[in-house]
Structure formats: structure tokens, C-alpha cells
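Student: what shape does this take:
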Amino acid sequence: MRPTFLAVLFAAAAGGYPNGSRVPNGNAGEPGTGVPCSSCHNVTLNPAGGRVTLSVAADATFMPGAMQRWTVSITDPNSSFRRGFQLTATAGAFAATAGTVVTGAAGSKQYVNHTASSSSYAVDWIAPTDAGTVTVYVAAAAAGGTRQTNVYTASVTLTRASARPVIRPSGVIHAAHFRPEISPGAWVTVFGSGFAPAGTSRTWSAADVADGKLPVALDGTKVRINGRPAAIAYMSETQLNVQAPDDDSLGVVAVEVETPAGVSDPAYVELRKAAPGFFRYSPENHRYVAAVHADGTLAGPAGLFGGEAVLRPAQPGETLLLFGTGFGPTQPAVAAGTSFSGAMPLAAGHGLSIRIGGVPADVPFAGLAGPGLYQFNLVVPDLPDGEHSVEAEVFGASVPSTQFLSVKR
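Tutor: Coordinates of the predicted model:
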């Protein structure tokens, strides 16, 4: 008789755990295989006080081609019993994680087995691209070195997430002033649905940056502006933050979102040489420009964020840091979608003018401080107490005068 699942899974007390690759396949509790281990063991199936659970995506859906991390948790009333599991799915592929091994060739049915006793295991699964539903079967066993064994089974059915991503009407906007106009290198926000699995979000990480190039795909999600790939900094089910690629074109251009489920219908936005905008605080409908004092304290009305952050108004004569995007080329030039070090001043002929309360401000430095992020070292003019509009022009383009700076002597 060939070794059964438990015979391999739980070695005799004098032995240890064998490599999980030796666990016979077909013992995950899937249909047609019978009760796991019952041919050679005294199995108590799903006894009270114990269970195996499989935690998958919150809405039990999958994006075709995307990876999911599941958790297998095993509970048994006998704390001294060794534990292990076997898991399979009707479609997709697995990748080994710590404490597990995958058996079965890619493209055929695969199994995941334990390699050491634990009450919790992580399982990485790569969703198929051609299935509408996938059922996952898992069997766990707890034993103390005898033939008497507790076996627990469970199954979960996953369904394919909604088909293609959708960009909502007027869903492509400038990330700072929220109007439907962008420029090369500017940060852009895309709103819609189906951009990522429900309940998930993430930003790029250092691991996503290769040879100084920012990622143009996160977990299979991509954005194209006028047919060119855009770097992606943030993704969620309903929002993407991307950097517009370099492009000499001007006028209305198409924006598309691609995921493993398909490509969205195009949305359209105005592409300009420069589309400047200052970043703003969120409270009070983005009324106040985001600014920082020389000591790192945020500049703005006290209490704007309640007790979450300390702010104080600007003072005439002090130097503030303002931030924006879409202010045009620099010298030396920095290609969109690349990382760099140092500060890159605006290119000659920029014609930058910033006014606070209608009064021109001295700007000792204006240029890129990070990918698509412009910094302005600005001396606050001699102004009375109150809220003053912040306006700017650069390369012939204007910043909408819809943000304010709080000043107090």
C-alpha cells in the first residue's frame, strides 16, 4: 500500500516531518477522492472543537492573472498535536511560500503541502485568465503520533471580478487643481472602477523601481496616455495616481487603463505644454495651499486638521515651501517616469510669477524636487492678517486662483 497523506504528513514520534513534496496528491478533500486519509487511518472528520479555514479575498473574487495571498488556519483542541495541510484549486497556479511546497507541473493540477508543523500557512495563488469560477479545496490534519487523527476539510469558491476597468465620466484630472488638463511629467488622477481587486490598494515601493525607471505597471494594472505608458504611483479599485509621460503632442488625448481583465474604453483630457497647479490641503474643500515653514511645521490656519496636525499661519518676510506639479521643463531636463537626485531648476524662459494676495513674491528657487513634484521657496510679501489668494504663471500658463494662504503677523 502506498503511503497515505497522514502517513507522510505525520511521521512517528521518533521521526520528524518529511519534505512536503512527498505528500501524495489527491488528499485535499476535492470531489471524487473520498475522505482524506481514511483508507489507512482512524479518521475523525471535522470533529467539534477544531476546523480549517481558508481566508481569501474579502469579496471572494479574483482578477485574471493577478496573484492573491491566502491564509490557511488550523484549529484543534489538542494543542500538542502536529498539524499540516494539503490544498488544491480547480484552476490557476501556486507559488511556494515559507513552510510550503508546490507539487504538480505548471499548466496541470497543482497541490500545496506543508513542510513543517504550524497552525497558520500563507499560500500564494496566481489566478487563471480563462476561468469564470474557481473552487479551492483544503484538508488539514492534526495528530499526536498515533493512527487516530482529526481531519478537517473546507472549500471556497471564487468568482472572476468584473470584466474590463471603467474610467468614469470626467474621471481624468490634474492631481493638484482637479481640472481636466495635464502636461508632460505632471501628476494625474484617474477615477473609475475595476482598477484593482476590491478592497486592495498599494503604492509603488523601492522594489518596483528598476534602473531609475518608475513602474509603468502595478500588479498588472497599466495606464496609457496618448498611447504612451505612464508611471503609476498608487492604485486602488477606484483610483490611480500616475505621471503623464513625455509627449510633444498638444490638444485632446486619449487615456486608457489596462488590467489583466481587459482594457477600458478611452477617456479624454487636454494635454498642454504646462498645466501648473499647487497641491492643497484636503479640508474645507481644498481651500488652502499646502505649505511648509522652514522648521518643517505646516503652514495654514490653526486647527485646520483638528488635533491631527499642528499648523500655524505664515508671517510676512519668512520663507515658505510650496509644492505643485505640471510647471513645465527644467534645466537640466528630467524625463518623466525616472528618478533622480538633487534639485532641477525651471528651464530658461519660464517666466514664473507667483503672487500672494496680488503682491508678487520673491522666489529664490523653483524647480523639481522629485519625480513630477515641484518645490518653490517663496518669501511671503508684506501682507495684512487674513487669507490671501495664491496665483501663478509659468511658460504662459496660469495656476487657477482657487487656493489661499493664511497670514498672521
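
Student: rest of the way, CA atoms for contacts and neighbours
Tutor: OK.

Student: how about residues contacting stretch 84-91?
Tutor: The contact list for stretch 84-91 (C-alpha atoms under 8 Å, 6 or more residues apart in numbering) reads 9, 27-28, 30, 109-114, 116-119, 127-128, 131, 134-142.

Student: let's see which of these end up in helices.
Tutor: Leu9 (DSSP state H).

Student: one more to line up against the first:
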Amino acid sequence: MASTSLVPKASTWTPPASSPTTPASAAARRINLSPAFITTSSWSSARGEVSLYLNGRLVASRNPTDLGVMAAALNPDQLVRLFLDDDNEWAPARIALFRVYAGPLSATEIRDIYAAPFTSTIGLPKPGFQSSGIVNSASYSAANAITPGGFFSIFGSDLGDDFGDWGQSFVNNIAPRRLNNVRVLVNDQEAFIAFTSSSQINAIAPDNLPDGPVNVVVEYSTLRSTTVATQSRRINPAVFRYTPENSRYLAATANDGSAYIGPPNLFGTNGFLSGLALRPARPGEYVVLYGTGLGPTTPPVPAGQIPPPRTGGYPLSNSSEIRLTLNGQTTSVVPAYSGLSGFPGLHQLVFLVPDISNGDYETVLVVNGT
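Tutor: Below is the predicted model of the structure:
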């Protein structure tokens, strides 16, 4: 079970500044490849290195100006993968796979490569994962991993090449169904993709899924995984932790946004996390927990959609059936708020911390008996 840390009341904290905006990803670079040379359209501004792979094996990682020497020894029809890193912490790595030509590329071939330089799948294995690799994104449990409108994660291999999230990909406040050329189907319905990498996908399940077995497929470009079965359940509550794999502390904030809730040295940062205070909760204050899979809301919000502003928010339809306990002591939830946050697939649970002694408290959330 997870714990919430509590200490006596203290002074009011100053509200945080606005969250920083994540810079947009760097533009993809165009690559023209032949057995004798590699040229690019914009290497003059590149700050990073390029790694050259032959048939999946790393050959060298050098400054772009040295790649011509490496390319001279290539043979026609050899598969070549380029890994481009712009040395920018916000920019996802770029990967391209091309077949070596016997001579210079024709104008048509160059145009084709320029139009889609990072979508070739020649020689790549199809995405692979198992039922045990489909889990609830908050609990990391494979039991009833999928909930309509809730977050789930897929762990496997060759799930895609680009590392990145959906930050710049919302259209009309709706999350992307295809991200970094990756698509996930649940019972042939498109999920909403939040994050992709070669080994992990985070997504929001579509609406209208049955309770019971469902089938999951991952598509990367033209590659399609085998169909993998898992379980879906209409309500399967889970609360996010600071580190899902092993942390005993729930991810929580003060209701006024002034602090993260947890032991001050949880991350070795001496009471701060991302510029905010990191401290135990205080009796008499409202604390926010973050979860997924808590069930539908009234009024309903379609899966993958940012909820439009609304007085009173989007409370859970079954909010009267929620119970939260700290070491067995029931605390009030209904008078506060339990429902969607301002983010797709993410629920909030706002509760009043009871007047109890300092310490770590086992926290249990029950929704509709689950």
C-alpha cells in the first residue's frame, strides 16, 4: 500500500509561479544517402553527433563531417540506420533507416526521402509485447489493465523509434491517435497516444469497451504487432505514485498548488521538487491525489479530450460510493471533489486531512467496492 506523510499545521505557502512551457521539438533533418557520400540540408546548425548503424549494429558515432568516410565503404542494398541527436534535452532523438543505392539518388528518390525521412521501416522487426506488458499506468498492474478513458502502458520491444510525448500534438483539445508514427488499437478502436519510445507506450483507452477480454495491437509505420489479449474493466481505480515501479508514496499536491506532498528528502532535494516545496501533509488542509480508472463522470467527457472549463468540474458519477481511508480511519471525500482534472484521462481526488498524529499512513482508495 502507499503512504501519505503528515505533520502538524504550519504557515501558509506562497502559490507557485506558472509552469514552464516545454520547447517544441527540433525539426527533422533531411538526409540523402548513397554508398559514397552522405549529404544533408542543414548540418551547419547541428550541435550533436550522428551514429551510423549497419543492419542494426552500431558502427561509429562521429561528428557529421566525418560521415563521408564511413559511408564510402557501404555496399549497394545494405541497410543503414542513422541516429541523430541535436544535443537538446527537449528534442526527441531522430532515427532514419535507408537502403544504400549503387549510385547518386535521382531527383524523385531525393524528393521521396525528403518528404518522409523518418518513416522507413525496411528491415525493422515488428512491434513485440505480451499480455504481462500491458499495465495500468498508475499501479503498473496487469490485472484489468485497461479502463475506458483511463491511462494504460505497454512495455515491449521495437514499439517505435522516436522518444517523445503528446505536448504539441493536441488538435481542437483532442489527444493524438497517432504519435511519432505509432498507433494503438484496442478492440479495433484507436487509443489516444501520450508517449512513445522503443520500449514503452503510454495511452488512454477508447470509450465503449466491454468488461472482460479485449485485444490490443500496436502499429509502427507499416509494421503491425500480433494481437495480444488483456482485460478491460469499467472501473478499476489506481492512484499515481512518484515512481510507479517501487515508490511507497502517492503523488500528491497541496490543493492550493503551493507544494508537493511527501517526505522532504524523498528525492534527495532537501525539501524541494521542480521549484516547489516538498513536505508532509498537514491536518486540516486539503490534499489532491491523482488517479485513473475511477469511472465515468457527470456530465461525461469523451476519452482523450481536454475537459472544457465548467463550474463544479466533472465529478464522478459514483462519487457517493468512494471511500478513502488512512490506516483504517475514514476521511471525508464527497464534500470536496472527486472527478476529472483539467487533463484527459487523469482523475483528481481532493480530501481533507484528518487531525491525526505525525507519521506515514497506509492509504486505501475504494470506488464502488473496487
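
Student: circling back to that earlier point, okay, and which of the contacts of stretch 84-91 of the first structure map to strands?
Tutor: If you go by DSSP state E, those have 111-114, 134-142 in strands.

Student: which PyMOL command selects the buried ones in those?
Tutor: Here is the PyMOL selection string for the buried members of those, based on 16 or more other C-alpha atoms under 10 Å:
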select buried, resi 111+112+113+114+134+136+137+138+139+140+141+142
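
Student: which among the ones in strands among the contacts of stretch 84-91 of the first structure gets closest to Ile354 of the first structure?
Tutor: Among these, Val134 lies closest to Ile354 of the first structure (C-alpha to C-alpha), at 57.7 Å.

Student: so who does the nearest residue to the closest one once chain neighbours are set aside touch?
Tutor: The shortest distance from Val134 of the first structure to any non-neighbouring residue, by C-alpha to C-alpha, 6 or more residues apart in numbering, is to Leu158 (5.1 Å). With contact taken as C-alpha under 8 Å, 6+ apart, Leu158 of the first structure is in contact with Ala60, Thr61, Phe62, Thr133, Val134, Thr135, Val136.

Student: widest-spaced pair of the ones in strands among the contacts of stretch 84-91 of the first structure?
Tutor: Val134 and Ala142 (26.9 Å).

Student: what's the matching residue for Arg224 of the first structure over in the second structure?
Tutor: Correspondence of Arg224 of the first structure to the second structure, assessed by TM-score structural alignment: Leu185.

Student: tell me how many other residues crowd the closest residue to that match other than its chain neighbours.
Tutor: Of all residues not flanking Leu185 of the second structure in the chain, Val217 sits nearest, at 5.1 Å (C-alpha to C-alpha, 6+ apart). Each residue near Val217 of the second structure was counted by other C-alpha atoms under 10 Å, and the total is 21.

Student: for the one 5 residues further on, same thing?
Tutor: Other residues within reach of Thr222 of the second structure by the criterion other C-alpha under 10 Å amount to 12.

Student: burial count for Asn42 of the first structure?
Tutor: So Asn42 of the first structure, with other C-alpha under 10 Å, has 14 neighbours.

Student: mind checking the SS state of the match of Arg224 of the first structure?
Tutor: strand (DSSP: H, G, I helix; E, B strand; the rest coil).

Student: what is the equivalent residue in the second structure for Arg280 of the first structure?
Tutor: Match for Arg280 of the first structure (TM-score structural alignment): Arg241.

Student: is it true that that match touches Ser137?
Tutor: No: with contacts counted by C-alpha atoms under 8 Å, Arg241 of the second structure stays clear of Ser137, the gap being 10.0 Å.

Student: higher neighbour count, these two?
Tutor: Ser137 (26 against 21).

Student: just list the residues touching Leu273 of the second structure, thanks.
Tutor: Neighbours of Leu273 of the second structure in contact, by C-alpha under 8 Å, 6+ apart: Tyr260, Phe267.

Student: right, I mislabeled it, should have said Leu346 of the second structure
Tutor: Gly150, Phe151, Tyr290, Gly291, Thr292, Leu340 are the contacts of Leu346 of the second structure under C-alpha under 8 Å, 6+ apart.

Student: with Ile356 of the second structure instead?
Tutor: Applying C-alpha under 8 Å, 6+ apart, the residues contacting Ile356 of the second structure are Pro283.
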